[in-house]
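Trainee: Turn this into a structure:
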Amino acid sequence: MTLMAGNIVDGTVINITNFGAFIEVEGKTGLVHISEVADSYVKDIREHLKEQDKVKVKVISIDDNGKISLSIKQANVQKKSVKPAEIDWKPTEKRKPSSNTGNFEDIMSKFLKDSEERMQDAKKHTEFKGKGGKKGQ
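Mentor: Just a heads-up that it's a prediction; the model follows:
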């Protein structure tokens, strides 16, 4: 079998470095970068692999110079059957306003009344400050 990008093949760990592991596949050597070892963050690759381990790898790429990039985590991804979410399309009962909320017009008129009172208080306060007056004079 010829090595091609996308193939999943068996390999053997021949050397481990701080940045990844060299894997022998079909008589050639490729590199699994530390970021392609596991789905979770890998701080120390030696906690996941040791020399002479047999591993399943996916060929990510082969460049023009023959450099082979491999991935262990992509080779171990199992195709999960994706099932669409089940949605109940039946109409639900409309929410009725609770007895203490009132209708929209009532709520809006209360808001406008409160807002107007606050605006008047703010205007009085700014007019008082603008005249340079102090409380208690």
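Trainee: From now on I want contacts and neighbour counts done on CA atoms only, so please keep to that.
Mentor: Will do.
Trainee: so how far is the first residue of stretch 8-22 from its last?
Mentor: End-to-end distance of stretch 8-22 (C-alpha to C-alpha, to the nearest Å): 16 Å.
Trainee: Please point out which parts of that stretch sit buried.
Mentor: 8-9, 11-16, 20-22 (16 or more other C-alpha atoms under 10 Å).
Trainee: One more, so I can put them side by side:
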Amino acid sequence: MNVIAILAAAAAGFVMGAVWYMTLAGFWLRALDIELDEKGKPKMEGSYAPFVVSAIVMLIVATMMQHILTSSGVEGAGASLVAGLGIGAFLITPWVAMNYAYAMRKVMLTVIDCGYAILGCGVIGLVLGLF
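Mentor: Here you go, the predicted structure:
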């Protein structure tokens, strides 16, 4: 297990999420039906808990992806990127989409969150493949 690769990949996945959700913040907030103030900011107080959970989850995902890539003989940045995109698109996205359908979440929320799952796993795979 390459701890440096896992930490780097988890950090890259976390940063990818920050960029993704900052870019799509307005759409995401509307898809969640969160009440906004006159400046377009959520009226409710924020919490650091989601960021802590996200960091822990990125470590878990990066660790498991390294195991999957190693066990499957996937080597190199390109192949690891494609494998990561596949993990996001064909393992995580269907599960999230199913749960969101049962919860009657808006389609836009599914698209945004699943888009991050796909790209985030792709970035994690890419970084793992660089080591």
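Trainee: TM-score for this pair?
Mentor: Remark: TM-score between the superposed chains equals 0.20 [TM-score structural alignment, normalised by the length of structure 2]; 29 aligned residues with a C-alpha RMSD of 2.0 Å.
Trainee: Tell me which of the buried residues of stretch 8-22 of structure 1 fall in strands.
Mentor: Among the buried residues of stretch 8-22 of structure 1, the members found in strands (DSSP state E) are 8-9, 11-16, 20-22.
Trainee: Make a markdown table out of those and add distance to residue 31 of structure 1.
Mentor: Putting these into a markdown table (distance: C-alpha to C-alpha, whole Å) gives the following:
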| residue | distance to residue 31 of structure 1 |
| --- | --- |
| 8 | 14 |
| 9 | 13 |
| 11 | 11 |
| 12 | 11 |
| 13 | 10 |
| 14 | 10 |
| 15 | 10 |
| 16 | 10 |
| 20 | 7 |
| 21 | 6 |
| 22 | 5 |
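Trainee: Now residue 122 of structure 1: which helix or strand?
Mentor: helix 104-130 (DSSP states H and E).
Trainee: Hmm, residue 100 and residue 110 of structure 2 touching each other?
Mentor: Yes - shown here, residue 110 of structure 2 and residue 100 form a contact pair, counting by C-alpha atoms under 8 Å, at 6.7 Å.
Trainee: Those two - which one has more neighbours?
Mentor: residue 110 (21 against 15; other C-alpha atoms under 10 Å).
Trainee: hang on, isn't residue 11 of structure 1 packed against residue 23?
Mentor: Yes - the criterion here is C-alpha under 8 Å, and residue 11 of structure 1 meets it with residue 23 at 5.9 Å.
Trainee: Overlap in contacts, these two.
Mentor: Listed contacts common to residue 11 of structure 1 and residue 23 are nil; contacts here mean C-alpha atoms under 8 Å, 6 or more residues apart in numbering.
Trainee: what helix or strand is residue 14 of structure 2 on?
Mentor: Secondary-structure assignment from DSSP H and E places residue 14 of structure 2 in helix 3-23.
Trainee: How about the secondary structure of residue 59 of structure 1?
Mentor: Three-state call for residue 59 of structure 1 (DSSP: H, G, I helix; E, B strand; the rest coil): strand.
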